Every structure is written in structure tokens, then in C-alpha cells.
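Visitor: make a model of this:
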Amino acid sequence: MEAIKKRPARGMDVDLIHGPIFRNLLWFAVPIFISNLFQQLYNAADTMIVGNVLGDSALAAVGACGSIYELLVGFGLGIGNGLAIVTARAFGAEDYKRVRQSVAWSMIIGIVASLIITAVGMLFLHPLLVLLDTPTEILEDAYSYISVIALFVLVMFAYNLCAALLRAIGNSVMPLVFLVFSSCLNVGLDILFITRFNMGVAGAAVATVIAQAVSVVLCILYILKKTEILVPRREHFAYDRGLVKELVGQGLSMGLMSSIVSAGSVILQYGINGLGTLVIAGHTAARKLFALTDMPVMAISMAAATFVSQNRGASQPQRVRQGMRQTFLFCIGTAVVMSLLMLVSARWLVGLVSGSSEPVVLDNGAAYLIWNAPFYSVLGILLATRYALQSLGQKVLPLISSGIEFVGKILFVLFFIPRFEYMAVILCEPIIWCFMCAQLLYVYFRDPFIRSASAAPEKAES
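Guide: I've put the predicted structure just below:
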């Protein structure tokens, strides 16, 4: 262990290992929620500007490659989150040498993975869009958007890794600060590139990349000046086989989990693309709104990942179990609130985001949101449990849930969407989430660390 013997000064960090569980977990989750919200807002800004300025066809072009975007970027982001789990466990164990070593090798692994993703993406993007039956009239616009994203996967990965490392030591505030600034920049660049420079849908992608790059620069400058514990020195780049194996295993596990889910979304997109341009446009708007309104359960799940990682490192199983129980209750409450919201405002929200007055766009988008909202409880429990299992060191069993989702979406595309059309799209994910959630909870309650909580004395504060 390094010369640093004391835990570094907390500053903006939240102590997830000591003190009241739900209060600290919620306090840690709030900046993550706002950060995710702003990230989705500037994604929604792309959609609103594209839909309102360029029309339904351009909006459909962005939507048609949305699942490929998730596949490309999601794999890199999953790797970054997996790498940060190792850092959080080392931080919880107060092994600060290992914290810096994990940062050093996370950088190396991340750069290599991002370059591979970019190379593969640039080779296969256009053929994949054709294979997915993307309508001919929007094919080139879709390619112009997604090719820019693929070319700069490294930028997306770098921001996510920096933010994840800061959260690994309990700091969820500064990633938010940087993202708010870049979100405002993204909206301004969207307007500039699309309306003034006439760059079309590609302008939205360029704006997103530039905004993410600004976030990366700000994060790196902050880490260098304020978080010495995350700044590796030359000796921390020395090869440590055990650490590198753990990082690669944890990173690939989360990356594969994300990519399997995204591959399922690509297959589902194939079924949606066959339903026509207006249906694609309505689904695109609804998915953007879904990504905004599920932010509370996403944020608490991400907070739970760091919480579980640190307390796993600190060997506090009872505290982990209490924190997860409170996370589950939060997700159920969120589902109730969102269900009421969608009942009264879903159609208006779809119209606002899409800029469309077409009944097909508005009705389908609203139906998607109304049917999905009650299942936010299942989704939140699913995500929190999956992240928790990854944080506990499980690498294979959480992947089974992704396999369930992948197979389920194939079955819906083959058998249900051709018969029931968009209604099958609406019900696809909620039904699959229920099966995934059951499998993950079974694995979670059988995990040796979690089961040891029942024999541990009641120490954790609630």
C-alpha cells in the first residue's frame, strides 16, 4: 500500500461506506440524475431540432440508427463502467496504490477498445443499415449521422471513464458540472450546424461529439488539479497480471452485457423499420422521452453500483443488502409517479419532441410511453440488481439476463411484430424485463456475499 494512509479529504465526495444509507445514496444519486438528464436533454435537443427543422424523414433517419448508436457507444461505455468498479472496490478497501494502478490500466484498455470499436464500426455501418431494412429515402441521412459517432467513439469513452472514476471515489457532482456546460454548448452547436451551416442530420452528430470532447477536457483538468488519488505515476503503469485480468474481465463483462442488450435493440429496430417512416418517427420521439423519464431509476441504479462496490471492498454485506432494499422501494415509487404523468401528458410530450402533427406519430408514441411507465419499477430493480452483481465481482451470471433480452427480442421480431405490429413493439420490453428481473434477483439473493449478510450483526445505519 502507498504512503497515503488516510482516506483523502472528502470535499464534494459522498461517504457511501459510513452513515445513513438512503440519505447518502440519494445525495450521491442526485447529481448522477441531473447529469443523465442533461445528457438526455441534449440528445432530445438533437431530436427536437432535427424534427422541427428538417422534418419527419430526418427524425426517422436519426431513429433508424439509434440502436446502432447504442451498440457502438454502449460497448465502450460498458467497458468504462466495468473498469471503474475495480477502482471503487480498491477505494473502499483503502488500497490507494491499487486505485492508481487501476486508473492507469483503465486508460490503456479503454484506448485499445475504443479504437477497435471505431474500426469495426466504420467497416460495417452501411451494410448493417441496409441489412436492417432501413427505408431507402432515409438511408444516407442515417449513415451520415452514425458514421460521425462511430469515428469518435474514443471521445465518448473518455468522458464516461473520467466521470465513472470520479463517481468511484464518491464524487458525482463534478461530472455534472462539466456536463451541464457541454450540454448548453451542444444545443448551441446543433442550431448553428443545422440551421446556419445546413449540415443536415450529420450536424447533430458533430455537435454531440464536440460537446462530449469539451466535457473530457474539463474532467481531465479537474482530476489533475483536485483528485490526486486518481492520477497515476509512471510506476503505476507497471504490468500487474492479476489487476489487468480483473480489469479486462470486469470491463468486458459489462461491455458485453451492454452490447448484447444493444444487439437486441438492433434486431428490434429491424422490426420497427418495416412498419414505415411515420411509425419510426413516433417511436424515436417516444424513446427519447423514455430515456428522459427513466432517469430517476437509472441514477439510483448507477449510484447503487458505486455503493455496492465500495461496501464490497469494505466487507459490509449487511449495509449492501439494506441499500439495495431501499433502492428497490425507490424504483417502485418512481414507477407510480411516471405512470400518472404519462396518463395526462404523453401525447403532448410526443408532439413537443417530434414537432409532428401526424396522428400516427402522436398516437403510437403516446401509447408506448403510457404502457411502459408502470414497468419502470421492474426496469429499476433489474438495473440495480445487475449493476450490484457486477460490483460484487460476478462476471458471467449477469450476462444471462442480457441473453434473455436478446432472445426475447428475436422472438418478438419473428412472431409478434408481423402479427400485432406496433403494439408488439410497445409490449416487447416490459414483458422481457419481467423475465430478466426474476433471473437477476434469484442470482443476487444466492450470492455468497449477500447471503452472509443474514449471519452478520446489524450494524448498518438506515
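
Visitor: from now on I want contacts and neighbour counts done on CA atoms only, so please keep to that.
Guide: Fine.

Visitor: which helices and strands sit right next to the helix or strand hosting residue 187?
Guide: Assigned by DSSP states H and E, residue 187 belongs to helix 173-191. The contact analysis (3 or more C-alpha pairs under 8 Å, 6 or more residues apart in numbering; DSSP states H and E) places helix 173-191 against helix 21-49, helix 153-168, helix 201-226.

Visitor: same for the helix or strand following the longest one, what does it pack against?
Guide: Next along the chain after helix 21-49, taking DSSP H and E as the criterion, comes helix 56-64. In terms of contacts (3+ C-alpha pairs under 8 Å, 6+ apart), helix 56-64 is packed against helix 136-151, helix 277-293.

Visitor: buried deepest among those, which one?
Guide: Comparing the helices and strands packed on helix 56-64 by mean neighbour count (mean count of other C-alpha atoms under 10 Å), helix 277-293 ranks first with a mean of 24.

Visitor: so how far is that helix off the chain centroid?
Guide: 17 Å (C-alpha atoms, centre = their mean, to the nearest Å).

Visitor: how about stretch 111-121?
Guide: So, by C-alpha atoms, centre = their mean, the centroid of stretch 111-121 is 19 Å from its chain's centroid.

Visitor: I have a second one here; can you model it like the first so I can compare?
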Amino acid sequence: MKKNIDLTQGRILGPLMRFTLPIMAALVLQTLYGAVDLLVVGQFASPASVSAVATGSQVLYSLTVIITGLAMGVTILIGQQFGQRKEEEIGNTVGAGICLFAVLSLILTGIMLIMTPVFVRLLKAPPEAFDYTVQYVMICSAGILFIAAYNTLGSIFRGMGDARTPLIAVLIACIANIGLDLLFVAVFKMGAAGAALATILAQACSVILSLLIIRKRGLIFPFSRKQIRFNKTIILRIIKMGAPCALQDLLVSISFLAITAIVNQLGVIASAGVGVAEKLCGFIMLVPSSYTQSMSAYVAQNIGAGLKKRAKKGLYYGMLTSFCFGIIMSYFAFFHGETLSRVFAKDSAVILASAEYLKGYAIDTLLVSFLFCFIGYFNGCGSTTFVMVQGLVGAFGVRIPVSYLMSKAAEVSLFHIALATPCSTVVQIILCLSYFRWKNSKNFTVKTS
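Guide: Model prediction:
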């Protein structure tokens, strides 16, 4: 029980930060886990392999967001059950979630094994990197089952206020991936294929060892194998809450894939440069992303306990602390982009391209401190349909059109293309603020089922 934080009682800021920081650490490791592929390939392989891993990672990220978005439904449902002190119902939710994600992972694996060449072609991967990209994605797709297992475990424990167990899982994966990447890429010279193989083996190690840790430690709620079944009622509730998040995350990811396709037409240097920048952006965005997850669980617990005012206070604390972190991240992204880019690339042209793109993201780092907390708040309230709508407006109404227009300018600048993201965030914040004020003016009631 010590690892679980009851977010419905006592002070707000202290428990919220104790819950958020392990999530932040887990996201750091998870991003490092994905970035190690690009880091090692960037140091020991060709620019074509760097482009392949960069583009392939975008494809795999689109798959991952489907799983993580749907897993948000599990987090919200368990968080509300935990806040209502209905621990006996959590086991049924866990069992239904396991069945749901097992089937989903098998479907996604089948799709990727058939459609990967089509997806890579749509992304307009540079000709010299096309075969490497297909190879990387095909191999990584074999590990979708492990991605689903990790995210299912994480969603369960975050819903109960336990951010440490997911941290252990991703720590195991990160350590394994670093070692295997160095072995396959640096020693065996396997390039992008070696990085992909290292990724799926590390994922498998993480899931297996995490399950052993959970088995030894035990669970705080009643659970048996009989509860692992297709409970139609619970699965529909998970889908109802998680599907809008999954769809929003998927379509937002597609918008970034569209930007990748736009940039890929500018050549292999631009492609590799933006790929490096996107990996760095993964680290830069860790703070607001961690607040999305922690805020979702925090609000879900308090909504389940009927503490709406406490939920709103948590939102304000989250925005304030997230913005303080955002200032630091923005400074390094804008003024030290070249230094950061050298971590993942050694080609000077790629480094300059990456640094130029990062300057646009530096602005967005400040803005998402507010947006991501709003998203977490609405997720916890169960207003996931609105979260989906505002995400789609930002992605397809602003981000893609602005990126396309910037790419057609007389003098194309990666900085100007990157500005499409903060432009989108501004519009989304306006939508969130308007919805928040409208909901509170109506003194709305939140449905917990």
C-alpha cells in the first residue's frame, strides 16, 4: 500500500508531485529507450540508417499511441473505482483490460506485417533509406504485444496512484535496450535492423521481469485468473473512455507523420535533422506529458470521491509547476539546440537542421504546460470526446495546413515549419479554456460509469 498514493485526502501539491515525478522519470527512461536506437545508429551507421530509424520510429509511435490512448480508459476507470473505495471491482477491470489489449495487439501486429511498405511509401522516405525503414518497422512490429503489455500494466497501477511499478518496468527495458543496441549496431554492424531487434528483445525482458516483480510483491486488490475474461460491460466502458483518447492521439500522430512526409521531400539531411529534433522533442515534452498522465489519475480519483473543487485545485497546481519546468526546457531547446543535437548525430549538416527545427518547438514547450494539464483534467473527468475534438482541430485545422504552407515558401525554413506546432497549441488552449469555463458555469456533474 505504501507505493499507492491516495490523491483524495490531505495536501494537494506534495502528493501530486510525489505521484508526478516517478511518472516523469518513467517517461524520461521510455523516451531514452526509444532514443537510444537513434543515438547508437547516429554514431555507428550512415545518414540513411538515421533517416530510417527516425521515420520508422514515427510509424511505431502511431501504433503506440493507439494503445496508450485506449489504456487511458483503464486508468480513468480504475482511478474512479479507487476513489470510490471499490477495490473489489478493480480486479474485474484488470481482467477485462488484459483481454482487450491482447486482441488489439494481435490485430495491430497483423496489420503492420502486411501494410508496412505501404505506410513507409506514404511517408515518402528518401529512396536510399526506404528498405532500411521497412526493415526497421517490420522487426519492431513483432514486439507490439510487449508494448501493449507494458502499457496495460502502467495504466492499472497509475489508476491506483502507483507510479513506481511502471518506472521499474521501463528502467528494465531501457537498460536492456542500451546494451543490446551497442551489441547489434556497434559490434555486429547490423544498422537499423540491429536497433529494431534490440528494441523488441528489451521490451520482452521488461514485461517478463515486471510480471515476476508483481507476482512476488502481490496486489492490493482481489484478483484471480477467473477474472481474465471478456466482460462486455467493462470492456465497453474502457472503450467509451479510452477510444476518443486513442483516436485523438492517433490522428495527432498522423498529423506529425504528414509533417515528416513534407520534410522528407526536402532531402535526406532535412529528414535526418527533423528525426533527430523529434527525438529531442520527446525529452523536451516529458514534463507536460507526465502531467497529462498524473492529472488524469488525480482527477479520476477525486471525481470518483465526489471532490470536484479539489480536482480543479489540482489542475491549477499542475499548470503552475509544469510551466516552471517548461521555462527550463524551452531555454535549452532554443539557445542550445546544436549542442543537444550532437548527442544523436555527428554530421554537421544534420545537426544544424535539427537545431533550426528545435527553435520552433522551444515556443511550444511553454504553451503545452497549460494544454497538457487541461487534457489530463478532462480525461480524468471522463470528457474524452472533447479531448479528441480539440486535438483534431489542432492537428488537421492548424498543424498540417501551416506546415504545408511553410514548406511551399520561397525560402523553406525548418524553423517556420516547426512553428505550426505552437500555432496549433494556441488554438487548442483557447478551446480548452472555453470548454472549462462553460462546463463550470453549468455546474456540471461528471459521469463515473
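
Visitor: can you calculate the TM-score here?
Guide: Scored against TM-score structural alignment, normalised by the length of structure 2, the superposed chains reach a TM-score of 0.93; 442 aligned residues with a C-alpha RMSD of 2.0 Å.

Visitor: to residue 76 of structure 1, which of the helices and strands packed on helix 56-64 of structure 1 lies closest?
Guide: Nearest of the helices and strands packed on helix 56-64 of structure 1 to residue 76 of structure 1, taken as C-alpha to C-alpha: helix 136-151 at 11.0 Å.

Visitor: map residue 189 of structure 2 onto structure 1.
Guide: Alignment note (TM-score structural alignment): residue 189 of structure 2 maps to residue 198 of structure 1.

Visitor: residue 128 of structure 2 too?
Guide: That one, residue 128 of structure 2, aligns with residue 137 by TM-score structural alignment.

Visitor: so where's the longest helix in structure 1?
Guide: helix 317-354 (DSSP state H).

Visitor: what is the subsequent helix or strand relative to that one?
Guide: Scanning onward from helix 317-354 of structure 1 (DSSP H and E), the first element met is helix 359-372.

Visitor: can you give the distance of that following helix from its chain's centre?
Guide: 23 Å.

Visitor: what packs against it?
Guide: Packed next to helix 359-372 of structure 1, using 3+ C-alpha pairs under 8 Å, 6+ apart, are helix 277-293, helix 317-354, helix 422-446.

Visitor: list the buried ones in it?
Guide: 361-372 (16 or more other C-alpha atoms under 10 Å).

Visitor: could I get these as CSV with distance to residue 93 of structure 1?
Guide: Formatted as CSV, those follow (distance: C-alpha to C-alpha, whole Å):
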residue, distance to residue 93 of structure 1
361, 52
362, 51
363, 52
364, 50
365, 47
366, 47
367, 47
368, 44
369, 42
370, 44
371, 43
372, 40
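
Visitor: tell me the one of these nearest residue 431 of structure 1?
Guide: For these, the nearest to residue 431 of structure 1 is residue 372 (10.0 Å; C-alpha to C-alpha).

Visitor: apart from its neighbours in sequence, what residue is nearest that closest one?
Guide: residue 430 (6.5 Å; C-alpha to C-alpha, 6 or more residues apart in numbering).

Visitor: residue 246 of structure 2 maps to what in structure 1?
Guide: Using TM-score structural alignment, residue 246 of structure 2 pairs with residue 255 in structure 1.

Visitor: does its match touch residue 82 like I think?
Guide: Yes: Residue 255 of structure 1 sits in contact with residue 82 when judged by C-alpha atoms under 8 Å, with a separation of 7.4 Å.

Visitor: have a look at the two and say which one is more surrounded.
Guide: residue 82 (30 against 26; other C-alpha atoms under 10 Å).

Visitor: determine the number of other residues adjacent to residue 383 of structure 2.
Guide: Neighbourhood size, residue 383 of structure 2 [other C-alpha under 10 Å]: 18.

Visitor: so what corresponds to it in structure 1?
Guide: Residue 383 of structure 2 maps onto residue 394 in structure 1, by TM-score structural alignment.

Visitor: where does its match land in three-state SS?
Guide: Here residue 394 of structure 1 is coil, with the state taken from DSSP: H, G, I helix; E, B strand; the rest coil.

Visitor: can you pull the contacts of it?
Guide: Listed by C-alpha atoms under 8 Å, 6 or more residues apart in numbering, residue 394 of structure 1 has no contact partners.

Visitor: and the gap between it and residue 246 of structure 1?
Guide: Separation of residue 394 of structure 1 from residue 246 of structure 1 (C-alpha to C-alpha, to the nearest Å): 11 Å.

Visitor: same question for residue 282 of structure 1.
Guide: Counting by C-alpha to C-alpha - residue 282 of structure 1 and residue 246 of structure 1 are separated by 43 Å.

Visitor: again with residue 117 of structure 1
Guide: 21 Å.

Visitor: so for the two, which sits in the more crowded spot?
Guide: residue 117 (21 against 16).

Visitor: which position in structure 2 aligns with that one?
Guide: By TM-score structural alignment, residue 117 of structure 1 lines up with residue 108.
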